[in-house]
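# Task: produce atomic coordinates for the following.
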Amino acid sequence: MAGHSKWSNIKHRKGAQDKKRGKLFMKLAREIFMAAKQGGGDPDTNPPLRIAVDKARSNNMPNDNVDRAIKKATGDLDGVNYEEYTYEGYGPGGVAVMVKVLTDNKNRTAADVRHAFNKNEGNLGENGCVAFMFNRSGYLVIDRPSMEADEESVMLEAIEAGAEEMETTAERFEIYTEPESFSDVKASLETSGYEFVTSEVTMIPETYTELDEEGVEKMLKLIDMLEDNDDVQEVYHNLDADESILEKLA
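Down below sits the predicted model:
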C-alpha cells in the first residue's frame, strides 16, 4: 500500500477547499441517513452509522442535524428517500474516477455526472471499468505537529491496535486499516489519546496516472464540478500530481 502520499496530497488539498458548511453538512446528513436506513439507528450496533456520525462530528456538524438525519431514516420524521449509486469513468489523460452519489432522482444525477465528465474531457464508463483499480481501506490521519509522540511510538501503537500500515510525512501520520477493523483501530488509538484530522473508510488506488500541469488543471476542474453537485458524496481518483503543480494551481 506504499505510495499513497500521491493520493493523500491531492485529497488534503481538496479537503482544505471544501468548507462550504451548508453543502458539507447536507452531504454528511445523507451519508448518516443511508447508514441508518440500512442498518438501524443505533451507532453502537451499526458500524457504518458510527463511522458516518464520527465523520460528521469531526466536521463540527451540530448534533441536532445528526439526530434529524437518523430519525428520518428510521421513520420518526418524514423525509425524501435516497438511493446510493456509483458511477465510473475516466478523466483527462485517462485518470480513473469513481463517483459515489446519494440521490432521490437517479435520472437527474446520472445526467449531471455525465455532463461533468463530458465538459472536462472525460468519459463516463460502464460499471466495473475502473473499480478494480481501487481498494477499500480505513484511513486515519493524525496532525504530526500537534503530537509529542515520535514516529516509532505512533507506529507501534497503531500496529498493536490492528492497523495494516502507517506512512509519515512532515505534516501527518497516515494510518491504513482493513475496513472491518477501522472502528476498533480508531477507538483503540483514541483511548491512547490520539486525535484525528481525518477518519474514514475510503477507496485508495493501486496505481496512479501522472499528468502534466495542463492535465492536472483539467482534472481538478472535473473534481470541482463533481463535488459541487449536491448529490455527489465522494469522488475517488488515481491522479498523480506533483506537489509544486498543486501549490501553483491552488
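# going forward, measure contacts between C-alpha atoms and count neighbours the same way
Noted.
# Which single helix of this protein contains the most residues?
Once the chain is assigned using DSSP state H, the helix that runs over the most residues is helix 21-39.
# residues of that one that come out buried?
The neighbour-count check on helix 21-39 (16 or more other Cα atoms under 10 Å) flags 24-37, 39 as buried.
# before we go on, could you also do this sequence so I can check it against the first one:
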Amino acid sequence: MAGHSKWKNIQKRKNAQDAKKGKIFMRHAKDIYIAAKQGGGDLGTNAALRTAVEKAKADNMPNDNIDRNIKKATGSLDGATYEEITYEGYGPGGVAVIVNVLTDNKNRTAAEVRHAFKKNGGNLGENGSVSFMFDRKGYIVIENEEGTLDEDTITMDALEAGAEDVVPQEGAFELYTEPEDFQEVVKYLEENDYTLADSEVTLIPQNYNQLSQEDEAKMMKLIDALEDSEDVQDIHHNLEESN
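Below you'll find the predicted structure:
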C-alpha cells in the first residue's frame, strides 16, 4: 500500500464535490449511512459514526437529516424499504469500479448506473468481475498538516492498538486494520487523544491503475455522473489519480 495515498484521492474528490451546490450534505449523508450500517446506530459505541456525525454538524447539516440516514442504515425508517445493491464494472482505461447503492427503486437505480457507465466510456460487468481486485480493510487517517506528529510514536501506538500497517503520506498518516479489529483500533486511538480525520471499513485496491490525462478525465466524468445519483452511497476504484 505504500506509495499510494487513498487520503490524497479522498481529499481531491471531496474538494471537487464541495464545489458543487448540494454535494456537502450528500457526502455527509453517505458517510453517516455507511458508518451506521457497519457499526450500528449508537454514537457511544460506534466511533466511525460519531466522527461522521461531528463532521456533518460542523457543516450545519440538520439533525433531522442525520437521524434519517442513521435510521435508513439500521432499518428503522418508517414508510420506505431500502435495498443495498452492488454494481461492478470497468471505467475508461480498464479502471476497476465498484458502486454501492441504497435504493427504494432498484429499476430506477439500475438504469441510472447503467447510463452513467455507458455515457462515460465504461462497461458494467457481472458480480465478482472486479471485486477480487480489492481487499476489505479498516481505514483510519490521522492528519498531520503541521508536521508535528512523530512517525515512530504513531507507528508504535497504532501497532499496539492492533493496526496492521501505518503509511506516512504528505500531511497525514494512513492506518490499515483487519475489519474485525477496526473498532478497537479507533477506540484506542481516540482514548489516546488522536484526532481522526477519517475512519471507515472500506475496499482497498490491491493494485492501482495509472491512466493518460485523457482517460483520467473520462474516468472523472464517470465518477461525477455516478455521484449525481442520490442512490449511490460509495464508489470504489483503483485509479491512481494524478496531482
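# quick one on the thing from earlier: how about residues contacting the longest helix of the first structure?
18, 42, 46, 48-49, 52-53, 55-56, 61, 65-66, 69-70, 72-74, 82-84, 102, 230-233 (Cα atoms under 8 Å, 6 or more residues apart in numbering).
# next helix or strand past that helix?
Next along the chain after helix 21-39 of the first structure, taking DSSP states H and E as the criterion, comes helix 47-58.
# tally of neighbours for the closest residue in space to Tyr87 of the first structure that isn't next to it in sequence?
Excluding the flanking residues, the one nearest Tyr87 of the first structure by Cα to Cα, 6 or more residues apart in numbering is Val99, at 5.0 Å. Counted with other Cα atoms under 10 Å, residues neighbouring Val99 of the first structure total 19.
# what residues are up against Val99 of the first structure?
For Val99 of the first structure, the contact set (Cα under 8 Å, 6+ apart) comprises Thr86, Tyr87, Glu88, Leu226, Val232, Gln233, Glu234, Val235, Tyr236.
# A helix includes it, no?
No. Using DSSP: H, G, I helix; E, B strand; the rest coil, the assignment for Val99 of the first structure is strand, not a helix.
# Ends of stretch 200-210 of the second structure, what's the gap?
With Cα to Cα, to the nearest Å as the measure, stretch 200-210 of the second structure spans 25 Å from end to end.
# So Lys11 of the first structure versus Pro145 of the first structure, what's the distance?
From Lys11 of the first structure to Pro145 of the first structure the distance is 19 Å (Cα to Cα).
# Those two: who's more crowded?
Ranked by neighbour count (other Cα under 10 Å), Lys11 of the first structure and Pro145 place Lys11 first, with 14 against 11.
# Mind telling me what element that one is part of?
Using DSSP H and E, Lys11 of the first structure sits within helix 5-17.
# which of the contacts of Val99 of the first structure are buried?
Those of the contacts of Val99 of the first structure that meet the buried threshold are Thr86, Tyr87, Glu88, Leu226, Val232, Gln233, Glu234, Val235, Tyr236, by 16+ other Cα under 10 Å.
# residues contacting the third one?
Listed by Cα under 8 Å, 6+ apart, the contact set of Glu88 of the first structure reads Ala96, Val97, Met98, Val99, Leu124, Gly125, Glu126, Asn127, Gly128, Cys129, Val130, Ala131.
# ok, average deviation of the lengthiest strand in the first structure from the second structure?
Ranked by number of residues, the top strand in the first structure under DSSP state E is strand 134-143. In this overlay with the second structure, the average offset of strand 134-143 of the first structure from its partner residues is 0.8 Å by mean Cα distance after the TM-score superposition for the first structure.
# For Glu174 of the first structure, see how far away the residue nearest to Tyr87 of the first structure is.
The value you get for Val99 of the first structure to Glu174 of the first structure, if Cα to Cα is used, is 23 Å.
# now do Ala241 of the first structure
For Ala241 of the first structure, the distance to Glu174 of the first structure - Cα to Cα - is 19 Å.
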